[in-house]
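>>> Below: sequence and its predicted model.
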Amino acid sequence: MSAEELAASAKLSKEEKKARKEAKKLKKAEKAAKEAAVQEGIATEEVKEEVDQEEDESRATSVTVTEEPPKKKKKSKDAESSETPTSTAAPSESDNPLLSKKQQKKLAKASAAAAATSSAAAIPTPTVPTTFTAEHNTFLTSNNITLTPSIFPPLLSIRDLPINSKLQPFLNKFEKPTPIQACSWPALLRKKDVVGIAETGSGKTLAFGVPGINLLSQLPPVTGSKKGRGQVPGQIQMLVLAPTRELAQQSHEHLSAFGEQVGLKSVCIFGGVGKDGQAKELSQREARVVVGTPGRTLDLADSGELDLSSVSYLVLDEADRMLDAGFENDIRRIIAHTPGHKKGRQTVMFSATWPESVRRLASTFLNDPLRITVGSDELSANKRIEQVVEVLDNPRDKDFRLTHHLRAHLKAHPNSKASPTRILVFALYKKEAQRLEYTIRRAGYAVGALHGDMTQEARFKALEAFKTGQQNVLVATDVAARGLDIPDVGLVINVTFPLTTEDFVHRCGRTGRAGKTGKAVTFFTGENHEKSLAGEFMRVLRDVGAEIPKEMDRFPTTIKKKEHGSYGAFYKDTTNAPAPTKITFD
């Protein structure tokens, strides 16, 4: 190569460097202008067009420069800054010099973040009424609702919900909100912590799901790079904890269907299956919502495969049940993985009862919550459920009475696949469930089972067959008594009374859901544990106006109210004892 050619090449290289340097300054100015445009509420269409045009230009980076760029006179920094364009309009190809791949990635990332922020800003801030009217007071009184403190009036119409317009059509299929939904939504949309106490089947999933999904639709997704097998750091922004895998799967199904309206993905994690597949799903689905049981959630969080550092909406569903199952320490450790309420985390807790353990948990992790009580905060059954109690002297009579009720109910509903024909039969132990399944099948009924000895796949199949009407009878232990949302169960039969009256209430709660009526039949023998629960059982029946058989009078009517580790049960109440009379002497 001649000396003249070398000189020309060096000169060209020098001009290229100078052009690239000026291009960097130009891009910095454009980025600042775009951010200013977003803050001022300018539509994002121009920004998207710029990104698209710049991506087209980036494909030309491999083209070799063949023409010598024109010489430019040196200018002072002041002169250069005065000529820097401040308009957000996209420059033409002749004005945009080529950028490196690193610069292109940075520009694309900044543009995406600006677009997400602008899109979120376009959603109006929720506005809910703050003045109670006579209609609001009538609604609270008729549904026996207590608000503590009484700040936000209930939202009586779904169409008045101030949420993302893309979510509204999904909710319009419902006629009106349930009591717990009407009272929860105004507070949760204002980003206030809430404790909801309501019976099972009252619509609590949408009560916390609607505000949560609406909040995430306003937040930009977290961007970052994956670390190991886990998901993008900080990707999870909504966490729902449930006591059982069945309840977790139900909540996941509802939240997935609702979140799809705004492009949100959900992942369900629970024990009983390998965690590697769930960890892989977390990393591949780009989910922003996780629904899980405490044990598996803590396992994945401790191993670093589930990052909860950006959770802004935390839900503890069926909190009393999780505490009864011994998950309190797991819950506390999981919450420690999330940001505190001072960093913006909103916490929601739902429970069927309000015992001391739930109060203690709420006081620790919720920030000045609004407490919504639908009905009583004591254990109470659903008043829409017809309660039938049969006191049996001989436990062997249970099989005969069971087949009698099955035959009578199915005869009243001849369509085998109609939803009211679904019958849920509860047993106390796994062996009893297996025996009852065999007895019912031998009587000629299509029956499935649900208990702890079954594999997860077999449980899925049994539930699906029951939901679709392929099998209209399902035998289950108490593992299925809490949280299962099977539409239109017509009859619940308690073959053996559960170990607690709480479990009795939640067994019966599988019917009469979502404002519908139902029926529950309970066989009571007074054997073993049943005798000590007779008083509390009668109290629950009396509170809902159910008829108490005279045969129950032979059982103790006392109720153990309080218990101390050192003193034991030291206060009792009687259910139907006569009031004490004062004895006087003449």
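Received, thanks.
>>> C-alpha from now on. contacts and neighbour counts both.
Will do.
>>> those helices in the stretch 151-300 of the chain, which residues are they?
168-171, 179-189, 204-218, 245-259, 275-285, 294-302 (DSSP state H, counting those that start in this stretch).
>>> The fifth one vs helix 294-302, what angle?
When axes from the mean of the first three to the mean of the last three Cα atoms, to 10 degrees is applied, the directions of helix 275-285 and helix 294-302 differ by 60 degrees.
>>> Tell me which other helices or strands helix 275-285 touches.
Packing partners of helix 275-285 (3 or more Cα pairs under 8 Å, 6 or more residues apart in numbering; DSSP states H and E): strand 266-269, helix 294-302.
>>> So what's the gap between that helix and the chain middle?
Centroid separation between helix 275-285 and its chain, computed with Cα atoms, centre = their mean, to the nearest Å, is 19 Å.
>>> Buried residues, that helix. List them.
Using 16 or more other Cα atoms under 10 Å as the burial criterion, the residues of helix 275-285 that qualify are Lys275, Gln278, Ala279, Glu281, Leu282, Ser283.
>>> still on that earlier bit, which one of the helices and strands packed on helix 275-285 lies closest to Ile486?
Distances from Ile486 to each of these were compared using Cα to Cα; the minimum, 18.5 Å, belongs to strand 266-269.
>>> ok so, going back, and Leu156, which of the helices of the stretch 151-300 of the chain is closest to it?
Counting by Cα to Cα, Leu156 lies closest to helix 179-189 out of those; the figure is 5.9 Å.
>>> Against that first model, consider the following:
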Amino acid sequence: MKFADIGLSDELLKAVTEAGYDTPTPIQAQAIPSVLMMKDIIGIAQTGTGKTASFVLPMIDILAHGRSRARMPRSLILEPTRELAAQVAENFEKYGKYHKLNMALLIGGVSMGDQLAALEKGVDVLIATPGRLMDLFGRGKIMLNGCSLLVIDEADRMLDMGFIPDIEEICTKLPAQRQTLLFSATMPPVIKKLADKFLSNPKLIEVARPATASANITQWLVKVESRKKRDTLRNLLRADDVTNAIIFCNRKTTVRELNKSLQQNGFSSGEIHGDIDQGARIAELERFKNGTVKILVASDVAARGLDIKGVSHVFNFDAPWHPDDYVHRIGRTGRAGATGVAYTFVTAEDAEALDNIQKLIGTKIPYAPLPGAGEGNEGAQSDERSAAKPARGRGRRKAADDAPAAVEKAEKVEAKAPGRSAYAPRQANVEAPEPAPRKPEPKAAAPARAPRNDDGPDDGWNGPVPSFLQFGIDA
């Protein structure tokens, strides 16, 4: 099947051909005709299958007829991150260059003035993140009652980022009679409930089993101690045939520190995470796309939907906390039929996360051979640990063997010291006999008190002695 066989306009076919495509992917072949027939769609497809074009292309033809009005977009596309929203906008520019459609991009991190100016002119396609859209809606700067087509993209990522309540509120602001398209890599119960509530008799299109990794990606585990992660990563970057790579970390601080470490060791690397403003993030992605930097250290803002061609390797420097994120991270390589390699570093603390990942993808990930090692690093490290344990065990046994002799010696010394208290601490390692306990020195005798004479003054009296008491009475 060719794009010419699925009902697209001549202008759109021309743009698609100029972009270098002539054959639709499976999800495009199934979704585009149904969208053109104005049906609601639930599309379940793993990342890298071309699902963005499966809604962008038919939307361009649907919106080709009609007129936009100020602050009333005709269609709305919701994206979880700024990068995904910007990428969808690029697709509209590329495929819609022969159509006179107005587009606006509502994302955080950039000036709101330019976005408001675009809305005032009227837009056919509004691409937005939920946060910025709700902000402008609350200010009365945008009306959604003229929106006849809604696309919820990366719905499972919306769930992870806590956007589901915002999406539900946005859906209540839209016309009841509308076309709704929902795309997701997985279909957890919350997303299923959302689809049942806001989609009308949708057509389910599933081109791959949910949460499966592409067969084009070779997956490896690397068992490593936390303090040796950086050394192992550098060895793999040097030893493996790495054209370019994305390295994923769980924390923004780890992204910054790892990027700095790589640069100090001579690697051409950059970083992207949520604390970087939108302009810098876009610039860093462009540097990576054009080959200025070969390695991109990233948090999960780059895990979904980013279509960067030619990524040869993905490294999970930290095993992802959520198993779904594993599928999306490694999906940055092995795209559009190309092959890729994905390494995941695992420590002893990652056992549960690794188990959840392997349960989700339904396969056991093998351990990679370390550079210079002839067998899997799991076996190599196990051998190291087993070789180390007997040495530690011999040390403990030697100490245990020596202890009874020391105690016996101490008891003999104790027997020679009958004055020793039964509660005195016993020393296990005795090298010399303990000195006999010192005999307590006799206390100095208290001065004897002079016998009290009945006719003498009382010892406690310290006043003047009456004169009549100074005369004795002879018997």
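It's in. Worth saying up front: this structure is predicted, and the values here are computed from it rather than measured.
>>> ok, back up a step: from the buried residues of helix 275-285 of the first structure, which is closest to Leu314 of the first structure?
Within these, proximity to Leu314 of the first structure (Cα to Cα) peaks at Leu282, which comes in at 17.8 Å.
>>> Just give me the match in the second structure for that closest one.
The pairwise alignment with the second structure assigns Leu282 of the first structure to Leu119, based on TM-score structural alignment.
>>> May I have the residues that are in contact with its match?
The neighbourhood of Leu119 of the second structure, defined by Cα atoms under 8 Å, 6 or more residues apart in numbering, consists of Ala70, Arg71, Met72, Pro73, Ala104, Ile142.
>>> go with 7 Å
By Cα atoms under 7 Å, 6 or more residues apart in numbering, the residues touching Leu119 of the second structure are Ala70, Arg71, Ala104.
>>> Neighbour-wise, give me the winner out of the residues you listed.
The member of these that has the most neighbours, counting by other Cα atoms under 10 Å, is Ala104 with 22 neighbours.
>>> Quick one: map that residue onto the first structure.
In the first structure, the residue equivalent to Ala104 of the second structure is Val267, according to TM-score structural alignment.
>>> same question, Asp402 of the second structure
Residue mapping for Asp402 of the second structure onto the first structure gives no partner, with TM-score structural alignment as the criterion.
>>> what number of residues lie near Asp402 of the second structure?
When neighbours are counted by other Cα under 10 Å, Asp402 of the second structure registers 12.
>>> That one - that's part of a helix, no?
Yes: under the criterion used here (DSSP: H, G, I helix; E, B strand; the rest coil), Asp402 of the second structure sits inside a helix.
>>> and among the helices of the stretch 151-300 of the first structure, the most buried is which?
The densest packing among the helices of the stretch 151-300 of the first structure, expressed as mean neighbour count by mean count of other Cα atoms under 10 Å, is seen in helix 179-189 with a mean of 24.
>>> The second structure: matching residues for that helix?
Under the alignment (TM-score structural alignment), helix 179-189 of the first structure falls on residues 26-36 in the second structure.
>>> Next: stretch 350-360 of the first structure.
Counting by TM-score structural alignment, stretch 350-360 of the first structure sits on residues 183-193 of the second structure.
>>> follow-up on the earlier one: could you export the buried residues of helix 275-285 of the first structure as JSON lines, including distance to Ala325 of the first structure?
What follows is the buried residues of helix 275-285 of the first structure, written out as JSON lines (distance: Cα to Cα, whole Å):
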{"residue": "Lys275", "distance to Ala325 of the first structure": "21"}
{"residue": "Gln278", "distance to Ala325 of the first structure": "23"}
{"residue": "Ala279", "distance to Ala325 of the first structure": "25"}
{"residue": "Glu281", "distance to Ala325 of the first structure": "27"}
{"residue": "Leu282", "distance to Ala325 of the first structure": "26"}
{"residue": "Ser283", "distance to Ala325 of the first structure": "30"}
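>>> In three-state terms, label the residue nearest to the spatial centre of the second structure for me.
Centroid check for the second structure by Cα atoms, centre = their mean gives Asn250 as the closest residue, at 3.2 Å. Taking three-state DSSP as the rule, one finds Asn250 of the second structure in the coil state.
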